[in-house]
Every structure is written in C-alpha cells, then in structure tokens.
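Undergrad: Return atomic coordinates for the entry below.
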Amino acid sequence: MAIFNLIYLSCGMVGLLLLAYKIRALRSSWGSPRVVALISTVSFSAFAILFAAPANITWINWVSGVPNFAALLVYSLVVGFAGSSFALVLFWRYPVVQAWQRVRLIVVSYGSIIAAMIVLFFKSEVDEERQVDFDTFYATQPTVAVFLFIYLVATAVGCGGQAYHCWQGARDEAISARPWLARGLRWYSATGLFPVAFAVIKLFVLLMNWFGERSFDVLSLAAPLMASLSIFPLVIAMALPVFGPRRPSPSLWVRRWRTYFALRPLHRALVHVNPGIVLVAPGKFLNPHHRVRRQIIELNDWRWALTPYFDLTVGEAATSLARGASLPKDEVAAVVEAAQLRAAGSSGGRSRAPKRRPASEIVDGTDLAAEHDRWVRISRAYQHSPIVDAAVADAARVEAAGGMD
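TA: The predicted structure follows:
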C-alpha cells in the first residue's frame, strides 16, 4: 500500500501545482472555451490521481458512508478528464465556433456516460470495500462489468482522440513552423497514450475475468500506476510552448561568459575614465547576457569620452606597423583602436589639449554580435599586441623629444 500511496500522492500533488500555476497564469482569460477546457483537463487529472491513493480511498468511503464510493468518484473524474482533454485539442485545432459543434457532442456524450455510471454503480452489490482491486473483485457482476466497460471505452476513445489530434496538429504547416508549440503537442499526444494503454489493459483483464482467467489480475493493479505517470508528460506539454522559446541556449550562455572575461581586462583598464557609470542590476550578477551588455555600454561611453584625446600620430604608427605585419583588416582596426585607447587613457595622453577627430573616422558596431567581436579584438590587442606597445612607445618618445626641444 505504501508504494501506491507514494506514487498517487506524489503525482497528484504535481497535478495540483500545475493547476494552481495555470489558474494564476490564465486568470485574465477566464470565460474562454479553450481556458475552461484546459483548466478542466488539469483539474480532472490531478484530482483523479490524488483520490486514487489508497489512503484517500478509505477517507472518501468513510466520509460518504458508501462502500467503494471512491471508485465511482475516481472513475468519473477519469472520464471527465478524457472528455475535457478531447475537447481541449479540438479547441486548439479549430476555430471556436467550428470546434464547439464537436465539443457539444462530447459534453453530452461524456455527461451521459458519467450519469449511466452512477446509476449502474448504485444498482450493483458492492458492499465490501476494495481499495486497489475493485475492478477484478467485482468484474463478474453484470452491472459492474457494464459500469467498467463504458468507463474504460470512454477513457480510451477520449484520450485516443486527444493523442491523434495532437499528433496531427503538430504536423500542421502553421504549427510545425513554431517548433516549441509542435513539441508541446507531441508531448500532449504522449500524455493521451498513457490512459489509452491503461484502458486497453483493463479491458483485457475484464474480458479474461469473464472467461474465468484470473492470472492477469496483476496487470489490472499495475495499469493505474502507469496511467498516473501521465501527469509528467502533461506538465512538460504545458511548459514547452511557454518556457521553451525563453530557454537560454547553454552554448550562448557559455559564449557570453567567454566574451565577458575577454573584455574584463580592457574594462578594468578604462574604468578610471568614468567609474560612476559601472552598473550591475540587482539579481543580474550571474547573468552573462546582462554583464556583457553593460560592459559594451560602458566601454562605448568611455571610448567616446577619450575620443577627443586620440593622437593621430599613434593611429598612423599603429596602422603602419599593423599593415607591415600583414594583419587582416579587422585586426588592423582593432590594433589602431587599442593603441589610441591606451595612449588617450594614460595620464600623459589626457594631459594634452583635446583634439577631436572627425566623426566619420569613428566606427561603431551596428550589429550586436559584430559589436561583441569588435570589442573582444580590441581588448586582446590592448593586452597582448606588441604593435600597440610599439605605437604607444614611439608616440611617447616623439612627445618626449618634442618636449626637450
């Protein structure tokens, strides 16, 4: 009994958490047929699994005062889940007006099935409480057999229809163009297959019982446990279309941290220009996207502050040395920029009167990725390029010689 309680209660609590999340997330859309169908599907599923725990079965039977009333309650909830999940996918696949023509039939049919189950239950002799083997214990009683048969067929048809329409919907051209939505529908399809398998196994065992074969009864005990696990693909199915598109790419996350650490030495070297603008937003310290974005903003701000102090002789010397070393065009630009920043950022460079360069000579990145790459090249040149060291040193010697004259 302990394992039954553990599985049913755990899965039921997951379903209740999902229900609470969906009610909160969709509270502004109450009244929409799709939302009503969605909330009904999650509610029926969560409470059916929760009430199927043997501990809750005993409590429900005691509170109701009707032996095995929990079986009627749980089975009715399962039928409600099958019908609402079938209606839900029809609302997803078709316009509301068109879907409602079919959903109306589902509501009437499944409502009638639950009503018939209630009548059959109370017409049956089920006075001995059975927590986990109600089906096999009473299988040969005619009214119970019909009760079980319509319950299982309704479950198989409803959940099978859900699985089929979800799978077909995922293949629709309009939906397949939205990969996360298509993945979510495939998981919904898988969710429907669990109750279908459960119903098929139960029907098989019921048929065997009528032929007097009891060796398959153990399958009837295992089938509900398998069906309860459908709550997990249901959670995944509902989460994928919402959170999938927001999921940060692990490779992009790693690349952003690499960019951050590549820019960090240059950022630290120039922070003295205006340390007041350095900012890390609350809660974003470990967010590499935010950290790199702030680095780029601050580096661009410091660059513009230093631009009036750029020395044309430093730029010309760095350009000449870089071209002499046969560097690619991007690397030449990075070396020249790094040399200018090094010279202007030093106390000597900024002690001179500012000489603003023409705006046309100042090149800014226009694409985010290109901007990242440009600043990474500048940072590496600033730290490691011997050409930057040579150009700045030559300019310093020229300036010193001019001062002696």
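
Undergrad: For the rest of this, base every contact and every neighbour count on C-alpha atoms.
TA: OK.

Undergrad: Show residues contacting stretch 84-98.
TA: The set of residues external to stretch 84-98 that reach it, using Cα atoms under 8 Å, 6 or more residues apart in numbering, is 33-34, 37-38, 40-41, 99-100, 102-103, 106, 158-159, 161-162, 165-166, 169.

Undergrad: Could you give the separation of whichever strand or helix holds Trp180 from the chain centroid?
TA: According to DSSP states H and E, Trp180 maps onto helix 179-210. Relative to the chain's own centre, helix 179-210 is displaced by 24 Å; criterion: Cα atoms, centre = their mean, to the nearest Å.

Undergrad: To check against the first, give me the structure of this:
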Amino acid sequence: MKGLDFYIPASVLVVAFACKLPGLTRHWRDPLVRAVSVLLLVASSVFFFAAPPTIAAVNRLTGIPNFSAPLVYCILTAFSASCLLLLINWRGGPADRTRRLSRWCTALYSSVIVAQIVLFTLGEAPVERLRDFDTYYVHTPFIREMVLVYLVAHTGAAVVMTVLCRRWSLHVRGSLRSGLILMVCGFVLNLVFDAAKFAAVGARLTGRDWDMLSTTVAPPVASFSALLIGTGFVLPLLVQRLSASWQTWATYRRLGPLWRELRPVVPHGSRSVRISWWSPADLRVTQRVADIHDGILHLDPYFDHALRDRTRAAVLAAGAGSLQADATADAAMVAAAVRARAADPEEKVIGSADAYTSAAAEGPRDLVSISLALRSPVVEQTRRHAASTESSHP
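TA: Okay, here's the model as predicted:
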C-alpha cells in the first residue's frame, strides 16, 4: 500500500491519456489535442515519479543519491508549462498571438528546468531523502536555490492559471464554465500546496520544524488538485464529444420510421452491406440514409405528386408552417407510394419521367423531418385511404 496515494491518481490520468490517444493519432497536428494529451501524460508522470517507492528505485538505478529530486521538480515544472500551454491554445484567438505566447511559455519554463538541473549538479546532496528532501537540504547551497526556483515557478503558474480561468469562467456557460470552475479550485489547491511547502522550508530556515506541512499535508493536496485540474480540462471536451455522439444517435433513431417504411420496397440484393453493431454512429447514419435513398429511387414510379400538393395545401390551411407542410406532404406521398408498390407485385406501373428528389437531395436533416411526419394523423389518413382503394379494386 506504500505510495498508493500517488499511484492511484497516476493510474487515473494514464487511463484518461489512453482514451485521448486515438484522437491524438488522428489529429496530432492540432495544438489543442496535443496540449491536452501532453498535460495528461505529464500529470500522470508527476505522481508516478513522486511516489516514494519510485523515488527510491530511480535513485538506486542511477546510482546517484536524490537523483529523483530534480527529476520530479523538472516534471512538475513541465506540468505547470503544460497547463499554461493548454489554456493558451484552448482560449484561441489570433494564430500568431497564440504561437507567440506558446513559444514564450515554452522558453521560460525550459529555462527553469535547465536551471534546476544546473543547480542540482553544483550542489551536494549525499544523503537520500525520500519525503523531506525540500526541508532537509534547505541550508545546502545550490540545492536550496533549486527548491526555491521550482516552488516559485510552480506558484507563478498556479496564480496565472487561477486568475485567467476565473476571468474566463465569468464569460462562458455550460460545461466549459463547469470545467473552468473545477480548474480554479484545483489551482487554488495548488497554491495551498505551495504555501505548505514554503512554510515548511521557511520554518527550517528559521530553526523551526514544520516538516509535516511538506511531508503530510502537501502530497494529498497535490493529488486532489491534479485530479480537479485534469477533470476541468477534460470535462468540456468530453461533454462536447458526448453531445455530438448523442445528436448522431438521435438522428439515427429519428430516421427509423422512414427507413422501416421503405425497407419492404427495396430488393434484398440491393440493400446496403450490413455493418457490425459496434460500428460508429456516424457510419450507421450514413448506411441508414443510403437505404432510404435506395427506397425512394425504387418508389419513384409510384409517387403521386398531385397527392403531395393536396396534402401540403391542407396542412398549410390547418395553420402549419411551410417546412412542416413540406415534410408532411412528402411523408404522405411516400406512404401512399409504398402501398401502391405493394399492390403492383408484377411491376406493371410505367415509371414517371420526374425523379423524386425533394427529400433525397436535402440530406439527413430533411429526411428526419419526413420520418417524424410519418406518425402524423394526416399520413395515417393517407394510409387508410390507400388501403381502402386497394380493397375496392382487387
């Protein structure tokens, strides 16, 4: 169980990164996608390499006492830079300004990382400290400065992110605002972490022992903070993706009545190739639309455009809008044509010269309107009239 408070958040962040990996592969040129992926990967690395068992293992493998200290500090600095870079790309704006700010941020925090490595190389830290390195070496030249540089850089990023996220949250709504509020809470906790570290280091400099602030209070605060920040970044993107997926599945379901209405008239051999049940929603919508278009083409000789015109006029007279009248009239014509086709098993009807394109050419949105209109009383009346006509003419 030792180090579990570090490995659990690291595992959660790795899973989140794995979920983003397909998107990164497909859109690796997108700065926002890259920034999100890097943030998740760096955040998980922070917790993994900051766990005492990992610290001991890295020190042992490298043969350098406390080698993990600058490694963890550099990763923490990279995490701060990743947060700033993600926010810069997330907010958008002029491309030149975004690139300039990104380069400035990268250069600044790269300099901090180099400074930490140089300071550790110049200092001496022969005694391995797994949890209290910050306070144990606070009187050691260069090592003290390395600790302060990392704390200042981390605090600066937390202050900037807190201010920017709070300002932005006042101008947006929905999941984006919820994500920004979570991020504000996470970066406030980052400031609590930094305050605990600064207090412990300052106490040691003045001869007091407040090490528990650094070894006991700070780690769980950092864990919760990282989870809030990661959730805040991912939440709006996840909600956006789920919303798009929901809309696609809604379109697929709404096309169902029209698809089922036309299915009997399409010859079995000409139907679209069946796709697996786990296929993406957009592919299933595409297949359903293709099936509907095939059905419309097979019904073309049986369309009664006079019926459509009469139905449209009646719906308009009842107070409906133009779009609803068009959809209802098209649905009535389709329903009547299906029954006319069923009454002509030998296909004796001569095809008309006019092809039916009012629904097919408009795309899925208009097809959805027609599909929903199939349930209207006007269309049901058309079905009954067609059925009574067929029974009276055997």
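
Undergrad: Next, the TM-score between them, please.
TA: Overlay of the two chains. TM-score (TM-score structural alignment, normalised by the length of the second structure): 0.70; 379 aligned residues with a Cα RMSD of 5.1 Å.

Undergrad: Which helix or strand lies directly C-terminal to the helix holding Trp180 of the first structure?
TA: Next along from helix 179-210 of the first structure, by DSSP H and E: helix 217-228.

Undergrad: what inclination does that following helix have with respect to helix 179-210?
TA: 160 degrees (axes from the mean of the first three to the mean of the last three Cα atoms, to 10 degrees).

Undergrad: residue contacts, the nearest residue to Ala355 of the second structure once chain neighbours are set aside?
TA: Using Cα to Cα, 6 or more residues apart in numbering and skipping residues adjacent in sequence, the residue nearest Ala355 of the second structure is Asp300, 6.1 Å away. Contacts for Asp300 of the second structure (Cα under 8 Å, 6+ apart) come out as Gly351, Ser352, Ala355, Tyr356.

Undergrad: Pull out the buried residues from those residues.
TA: Tyr356 (16 or more other Cα atoms under 10 Å).

Undergrad: Tell me where the stretch 201-350 of the first structure has helices.
TA: Applying DSSP state H, counting those that start in this stretch to the stretch 201-350 of the first structure gives helices spanning 217-228, 231-243, 250-270, 288-306, 312-324, 329-345, 347-351.

Undergrad: Which secondary structure elements does the first one sit against?
TA: Using 3 or more Cα pairs under 8 Å, 6 or more residues apart in numbering; DSSP states H and E as the contact criterion, the elements in contact with helix 217-228 of the first structure are helix 2-25, helix 134-137, helix 179-210.

Undergrad: picking up where we left off before, which residue lines up with the residue nearest to Ala355 of the second structure in the first structure?
TA: Alignment note: Asp300 of the second structure maps to Thr307 in the first structure; criterion TM-score structural alignment.

Undergrad: distance of its match from Phe261 of the first structure?
TA: Computed as Cα to Cα, to the nearest Å, the Thr307 of the first structure to Phe261 of the first structure distance reads 25 Å.

Undergrad: for Leu219 of the first structure, same thing?
TA: Distance from Leu219 of the first structure to Phe261 of the first structure, by Cα to Cα: 58 Å.

Undergrad: Leaving out chain neighbours, which residue sits closest to Pro220 of the second structure?
TA: Nearest to Pro220 of the second structure is Asp5, by Cα to Cα, 6+ apart, at 7.3 Å.

Undergrad: Please list all residues in contact with Arg134 of the first structure.
TA: Quick fix: residue 134 of the first structure reads Phe, not Arg. Contacts of Phe134 of the first structure by Cα under 8 Å, 6+ apart are Asn68, Ala71.

Undergrad: rerun that using 10 Å as the cut-off
TA: By Cα atoms under 10 Å, 6 or more residues apart in numbering, the residues touching Phe134 of the first structure are Asn68, Ala71, Val126, Glu128, Val144, Ser220, Leu221.

Undergrad: Give me the secondary structure label for the third one.
TA: What that stands for is Val126 of the first structure. coil (DSSP: H, G, I helix; E, B strand; the rest coil).

Undergrad: what's the answer for the one 5 residues further on, then?
TA: Here Gln131 of the first structure is recorded as coil under three-state DSSP.

Undergrad: Spit out the contact partners of it.
TA: 1, 52-58, 61, 67-68, 70-71.

Undergrad: Most neighbours among those residues, which one is it?
TA: Ala52 (28 neighbours; other Cα atoms under 10 Å).

Undergrad: could you pull out the strands for the stretch 1-150 of the first structure?
TA: Applying DSSP state E, counting those that start in this stretch to the stretch 1-150 of the first structure gives no strands.

Undergrad: Please report how far Tyr75 of the first structure lies from Leu50 of the first structure.
TA: 12 Å.

Undergrad: Hmm, I typed the wrong one, I wanted Phe134 of the first structure.
TA: Counting by Cα to Cα, the separation of Phe134 of the first structure from Leu50 of the first structure is 17 Å.

Undergrad: about what we covered before: would you mind checking the contacts of stretch 84-98 of the first structure for buried ones?
TA: If we count by 16+ other Cα under 10 Å, the contacts of stretch 84-98 of the first structure have these buried: 33-34, 37-38, 40-41, 99-100, 103, 106, 158-159, 161-162, 165-166, 169.

Undergrad: What about those residues, which are in helices?
TA: If you go by DSSP state H, those have 33-34, 37-38, 40-41, 99-100, 103, 106, 158-159, 161-162, 165-166, 169 in helices.

Undergrad: Fine, thanks again, bye for now.
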